[in-house]
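[1] what follows is a protein structure lacking sequence information:
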């Protein structure tokens, strides 16, 4: 698969059932990685569903039975040649996080497998997240010379500064799903996908029958103190956009792609 082909692969789809439960599914053949086109569609989809009266609650998931999300698309990262393009790419992650933050509907995350970088940011940006025991997490950005600048605020909000620091500094090591649960990222960890999906369905059904106004107000309270994130995440995207142009990062990404 060429770089251009890989960037153009992947998509986002959604459905709304009779109870007002909207299910958003993103996918990409490379372990559900996230090129800019998929990030934009994901942010737009979440925003659009948040504005629909018939939607009561949103479930966010990825396709397949293995990786939940491999984070940023290496193919797209390696194609970035100028600061503006770099900032625009990382703003894709910022826009998804902000879409989740601003969405007036509660969002349930469903994490079936390993999650890296931007995928950890997604799991942190939802309001309630279930996972399987196979859902180890890693913030690998420092290993390629960048840093989890854009997803950092969302991750830190969920797991705290100490756990966030561990993830960011020890960038090549996986932390287990149980570690993620103990630190507040996952609400519950299940032995298999079937058990997790049953719990997702149960919670989504309960929320779909709850007071929409109460849930909206509750979400607003949960996200108090993040009102500056539009500006903050723009600044963080600029940092990453500059670093991705460095020789260190270009060489590191090329080495990763060889593995």
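    Perfect, I can see it now. In this text the structure is predicted, and so the values were computed from the model without any measurement.

[2] rest of the way, CA atoms for contacts and neighbours
    Will do.

[3] now the helices for the stretch 1-150 of the chain?
    Using DSSP state H, counting those that start in this stretch, the helices of the stretch 1-150 of the chain run over 3-8, 36-50, 74-79, 83-102, 118-125.

[4] if you compare those, which one is most tucked away?
    Of all the helices of the stretch 1-150 of the chain, helix 118-125 has the most neighbours on average by mean count of other Cα atoms under 10 Å, namely a mean of 27.

[5] angle of it against helix 83-102?
    Counting by axes from the mean of the first three to the mean of the last three Cα atoms, to 10 degrees, helix 118-125 lies at 30 degrees to helix 83-102.

[6] check what contacts helix 118-125 and list those residues.
    68-72, 93, 96-97, 100-101, 109, 111, 129, 137-139, 151-152, 154-155, 157-158, 185 (Cα atoms under 8 Å, 6 or more residues apart in numbering).

[7] second structure for comparison follows:
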């Protein structure tokens, strides 16, 4: 099944109990609202499908895993309400990822920026290549990693999250992300990564769905309030994205992306 939207897509397939969900956007696998909604729908659907034992989340292409929020869409936000609605897309996606009773494995093949770091943190097990890098760029555009923050902090701790959030210009390499706990595995190349992804997803597909479901509950214990928390965080970003500072920063970043 494939859903196309504004040059990008979300597609999925089920094979031997493994539901593979792939997203793609020509602008570095960035996520406009339409793709966020489709991702949430697909993960929710597969997460509640008895034929599915494990979900694999991946992105298309061979550059970025995910460049985060779409600058094209950010630049078109004109009101606090529009901004809040957009950032609620990330909030709803993360909440669905944590609540579905299936373990989610992430295949991280390149750079993760902003919301992309949030996706890497929201999967239950992230397998990456050594060339993967991460950066929380939100402060640089006049907002902050408010929505993805709880997921990132849960994985790497408050100190490491603080470092990422404050120094929004600095890239952290894959080894840093692995040592902090964001990445469970780090591989020298894509082939090695894919071998590990295949091994783990096949193992989980053959495991007891009742047992993996109970494990998922334990892993995410203490996040039951996130429906409200992430909605509140989306409102903060929605308010800040329409400030003069944020508008100017987004325009600058958007122009830089077009030039590159």
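    Great, that's in hand. In this text the structure is predicted, and so the values were computed from the model without any measurement.

[8] drop anything exposed from the contacts of helix 118-125 of the first structure.
    68-72, 93, 96-97, 100-101, 109, 111, 129, 137-139, 151-152, 154-155, 157-158, 185 (16 or more other Cα atoms under 10 Å).

[9] let's have the helices of the stretch 1-150 of the first structure in a markdown table, adding distance to residue 173 of the first structure.
    A markdown table is the format used below for those (distance: least, Cα to Cα, whole Å):
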| stretch | distance to residue 173 of the first structure |
| --- | --- |
| helix 3-8 | 26 |
| helix 36-50 | 25 |
| helix 74-79 | 19 |
| helix 83-102 | 22 |
| helix 118-125 | 14 |
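
[10] so which of the ones you listed comes closest to residue 204 of the first structure?
    helix 36-50 (15.1 Å; Cα to Cα).

[11] which residues of the second structure does the closest one align to?
    Per TM-score structural alignment, the counterpart of helix 36-50 of the first structure in the second structure is residues 33-47.

[12] now that stretch on the first structure. Mean distance?
    Superposing on the first structure and averaging over aligned pairs (mean Cα distance after the TM-score superposition for the first structure), stretch 33-47 of the second structure comes out at 0.4 Å.

[13] and the strands in the second structure?
    With strands called from DSSP state E, the second structure shows them at 2-5, 8-15, 18-24, 54-59, 103-108, 112-113, 125-129, 133-135, 172-173, 185-187.

[14] in the first structure, what range does the fifth one match?
    The alignment of strand 103-108 of the second structure onto the first structure (TM-score structural alignment) covers residues 106-111.

[15] gap between that stretch and the chain center?
    10 Å (Cα atoms, centre = their mean, to the nearest Å).

[16] over to stretch 58-69 of the second structure?
    So, by Cα atoms, centre = their mean, the centroid of stretch 58-69 of the second structure is 10 Å from its chain's centroid.

[17] which residue range of the first structure does it align onto?
    Using TM-score structural alignment, stretch 58-69 of the second structure pairs with 61-72 in the first structure.

[18] same question for stretch 225-244 of the second structure.
    Mapping stretch 225-244 of the second structure onto the first structure (TM-score structural alignment) gives residues 228-247.

[19] number of nearby residues for the alignment partner in the second structure of residue 256 of the first structure?
    Residue correspondence to the second structure (TM-score structural alignment): residue 256 of the first structure is matched to residue 253. For residue 253 of the second structure, the neighbour count with other Cα atoms under 10 Å is 16.

[20] let me see the contact set for the spatially closest residue to residue 253 of the second structure that is not a sequence neighbour.
    Closest residue in space to residue 253 of the second structure, ignoring its immediate chain neighbours: residue 71 at 7.6 Å, by Cα to Cα, 6 or more residues apart in numbering. By Cα under 8 Å, 6+ apart, the contact list for residue 71 of the second structure reads 250, 253-254.

[21] just to revisit the earlier point, right, and the strands of the second structure - which one's nearest residue 166 of the second structure?
    Nearest to residue 166 of the second structure, of all these, is strand 133-135, at 10.5 Å by Cα to Cα.

[22] mean deviation of that closest one from the first structure?
    Once fitted to the first structure, strand 133-135 of the second structure is off its aligned match by 0.2 Å on average (mean Cα distance after the TM-score superposition for the first structure).

[23] can you give me how far that strand is from the chain middle?
    Using Cα atoms, centre = their mean, the offset of strand 133-135 of the second structure from its chain centre is 12 Å.

[24] how about stretch 212-225 of the second structure?
    Distance, stretch centre to chain centre, for stretch 212-225 of the second structure: 18 Å (Cα atoms, centre = their mean).

[25] surely residue 249 of the first structure meets residue 147?
    No: using Cα atoms under 8 Å, residue 249 of the first structure is not in contact with residue 147, being 10.6 Å away.

[26] still on that earlier bit, how do the contacts of residue 71 of the second structure look in the first structure, which are kept?
    Among the contacts of residue 71 of the second structure, the ones still in contact in the first structure (both residues aligned by TM-score structural alignment, their matches' Cα atoms under 8 Å) are 250, 254.

[27] just the ones of the contacts of residue 71 of the second structure in helices?
    In helices, defined here by DSSP state H, the members of those are 250, 253-254.

[28] quick one: contacts of the match of strand 103-108 of the second structure?
    By Cα under 8 Å, 6+ apart, stretch 106-111 of the first structure touches 56-62, 68, 100, 123, 126-132, 135, 196-197, 200, 204, 215-216, 219.

[29] mind checking what residue 157 of the second structure lines up with in the first structure?
    Match for residue 157 of the second structure (TM-score structural alignment): residue 160.

[30] equivalent range in the first structure for stretch 179-196 of the second structure?
    Using TM-score structural alignment, stretch 179-196 of the second structure pairs with 182-199 in the first structure.

[31] show me what counts as buried in the matching stretch.
    183-186, 188-190, 193, 196-197, 199.

[32] residues contacting that stretch, please?
    So stretch 182-199 of the first structure is contacted by 110, 112, 123-124, 128-133, 155, 158-160, 163, 177-178, 180-181 (Cα under 8 Å, 6+ apart).

[33] what's the closest non-adjacent residue to the aligned residue in the second structure for residue 130 of the first structure?
    When the second structure is aligned by TM-score structural alignment, residue 130 of the first structure is paired with residue 127. Of all residues not flanking residue 127 of the second structure in the chain, residue 185 sits nearest, at 4.9 Å (Cα to Cα, 6+ apart).
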